[in-house]
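A.B. asks: fold the following and give me the result.
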Amino acid sequence: MDDNNGFFAPYLALVAVLVPFSLVAIGGGPAIFAPLQHESVDVRHWLSAREFIELFAIARVAPGPGSMLSTLIGWKVAGWSGALVATLAMFVPSSILCVGVARVWSRYRGRAWHHALEEGLAPIGTGLMFAGALAIFRLADAGPLAWGTAAAVAAMLTWRPRTHPFILLGMGAALFALLSLLPA
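C.D. replies: Below is the predicted model of the structure:
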């Protein structure tokens, strides 16, 4: 019996960590980066800070949702089966919740509490995403150039001009080029 508990321990730990994150990932995967980093690096010691940054980078450049970082963490913890368990733990609970909420949500559209809830969740999701970005910057030991570029890009995206996205990309690239020319 103890051998089975030892065998299942990493899978149960992945489920115990990822299912709650799945249910509170308001705003998507970036909303849980900070607590996921804390849990997987500081609490569970599944990864070093450097390994977390490397897996984060892989998850960001790979196609698919940002929360695929959890799949990579599962793979690091327990191989391919850990990746499968982590993926299911991250996507199945929130998908079931989303289907249930969507059925009820549209039924009550237009009510005062419905509008208040929508308005209240927006800043929560935004705050969670900012916390995730801050956690990544701290782990990566980002310098002033990275912080400045991130702040400028956030300002440009907040500005919301009625401009083609390629113009925003060009502005961001130009800003990065200018900032990289500054002495360190």
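
A.B. asks: CA atoms for contacts and neighbours, from now on please.
C.D. replies: Fine.

A.B. asks: which helices and strands does whatever helix or strand residue 72 lives in pack with?
C.D. replies: Assessed by DSSP states H and E, residue 72 sits inside helix 69-107. Secondary-structure packing of helix 69-107 (3 or more C-alpha pairs under 8 Å, 6 or more residues apart in numbering; DSSP states H and E): helix 2-24, helix 49-61.

A.B. asks: in JSON lines: these, plus distance to residue 107.
C.D. replies: JSON lines is the format used below for the helices and strands packed on helix 69-107 (distance: least, C-alpha to C-alpha, whole Å):
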{"stretch": "helix 2-24", "distance to residue 107": "22"}
{"stretch": "helix 49-61", "distance to residue 107": "36"}
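
A.B. asks: I'd like the structure of this one too, to check against the first:
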Amino acid sequence: MPPPPDLLSLFLHFLSLSLLSIGGAITTAPEMHRYLVGQQHWLSDTDFTGSIALAQAAPGPNILFVAVLGWNVAGPAGAAAAMAGIMLPSTTLVLAATRWAREHQQARGIRAFTQGMAPLTLGLIVATGWLLAAPYVAAPEHRLATLALIAVTLALTLRTKLGLVWMVLAGGVVGALGWV
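C.D. replies: Model prediction:
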């Protein structure tokens, strides 16, 4: 039996993740998974993956998955705690930093920081993608289809200018048809 959700702990954990979410909140999904599924046992692995898939399929901002995770942990109060935690520090920091960086955009340090963040962001996104694909790659009945879908998506991303929205839509259709 999982412990009852502690909204303050949920808020504080997402508050700390906000400062690590370089490249967007989705880059911290592995740590969210570790905390919500592995440590607190508030969600199952399936609930966690389903929450992200549902939010990513819905129109709107990419960060909606945080609200869905919070909702699945503790209903409306959980959604509010998770969203406030993830949004408050990063929003405040981004507003202050962008104002300062705009005034100093030609400084060597600012240019170096901007260029150095690209590989970090890419690595965090790859880790998140692997976390979400791992349960399907591990299941023998889904392994080949999942790996094929990953390979096709990677090839289309690298070789075409096809929008990512179309690839997400195609992945949703493939999943809805039960091919993955």
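
A.B. asks: need the TM-score from the superposition.
C.D. replies: The TM-score (TM-score structural alignment, normalised by the length of structure 2) is 0.80; 164 aligned residues with a C-alpha RMSD of 2.7 Å.

A.B. asks: sorry, back to before: what's the closest of the helices and strands packed on helix 69-107 of structure 1 to residue 85 of structure 1?
C.D. replies: helix 2-24 (6.6 Å; C-alpha to C-alpha).

A.B. asks: which part of structure 2 matches the following helix or strand past the closest one?
C.D. replies: Counting by DSSP H and E, the next helix or strand C-terminal to helix 2-24 of structure 1 is helix 33-37. With TM-score structural alignment applied, helix 33-37 of structure 1 matches the range 29-33 in structure 2.

A.B. asks: mean deviation (superposed) between the matching stretch and structure 1, please.
C.D. replies: When structure 1 is overlaid, stretch 29-33 of structure 2 sits 1.3 Å from its aligned residues on average, using mean C-alpha distance after the TM-score superposition for structure 1.

A.B. asks: nearest the middle, which residue of structure 2 would you pick?
C.D. replies: Taking C-alpha atoms, centre = their mean, the centroid of structure 2 lies closest to residue 26, which sits 1.7 Å from it.

A.B. asks: tell me the gap between the host helix or strand of residue 167 of structure 1 and the middle of its chain.
C.D. replies: Using DSSP H and E, residue 167 of structure 1 falls within helix 165-181. Distance, stretch centre to chain centre, for helix 165-181 of structure 1: 24 Å (C-alpha atoms, centre = their mean, to the nearest Å).

A.B. asks: how about residues contacting it?
C.D. replies: Contacts to helix 165-181 of structure 1, defined as C-alpha atoms under 8 Å, 6 or more residues apart in numbering, come from residues 145, 149, 152, 153, 156, 157.

A.B. asks: what subset of these is buried?
C.D. replies: Buried members of these, counted by 16 or more other C-alpha atoms under 10 Å: 149, 152, 153.

A.B. asks: what residue of structure 1 takes the place of residue 111 of structure 2?
C.D. replies: Match for residue 111 of structure 2 (TM-score structural alignment): residue 115.

A.B. asks: got the buried residues for the helix or strand that match falls within?
C.D. replies: For residue 115 of structure 1, the element it lies in under DSSP H and E is helix 112-139. Neighbour counts over helix 112-139 of structure 1 (16+ other C-alpha under 10 Å) mark 125, 128, 129, 130, 131, 132, 133, 134, 135, 136, 137 as buried.

A.B. asks: so how far is residue 116 of structure 1 from the second one?
C.D. replies: Distance of residue 128 of structure 1 to residue 116 of structure 1, computed by C-alpha to C-alpha, to the nearest Å: 19 Å.

A.B. asks: what does residue 93 of structure 2 correspond to in structure 1?
C.D. replies: In structure 1, residue 93 of structure 2 lands on residue 97 (TM-score structural alignment).
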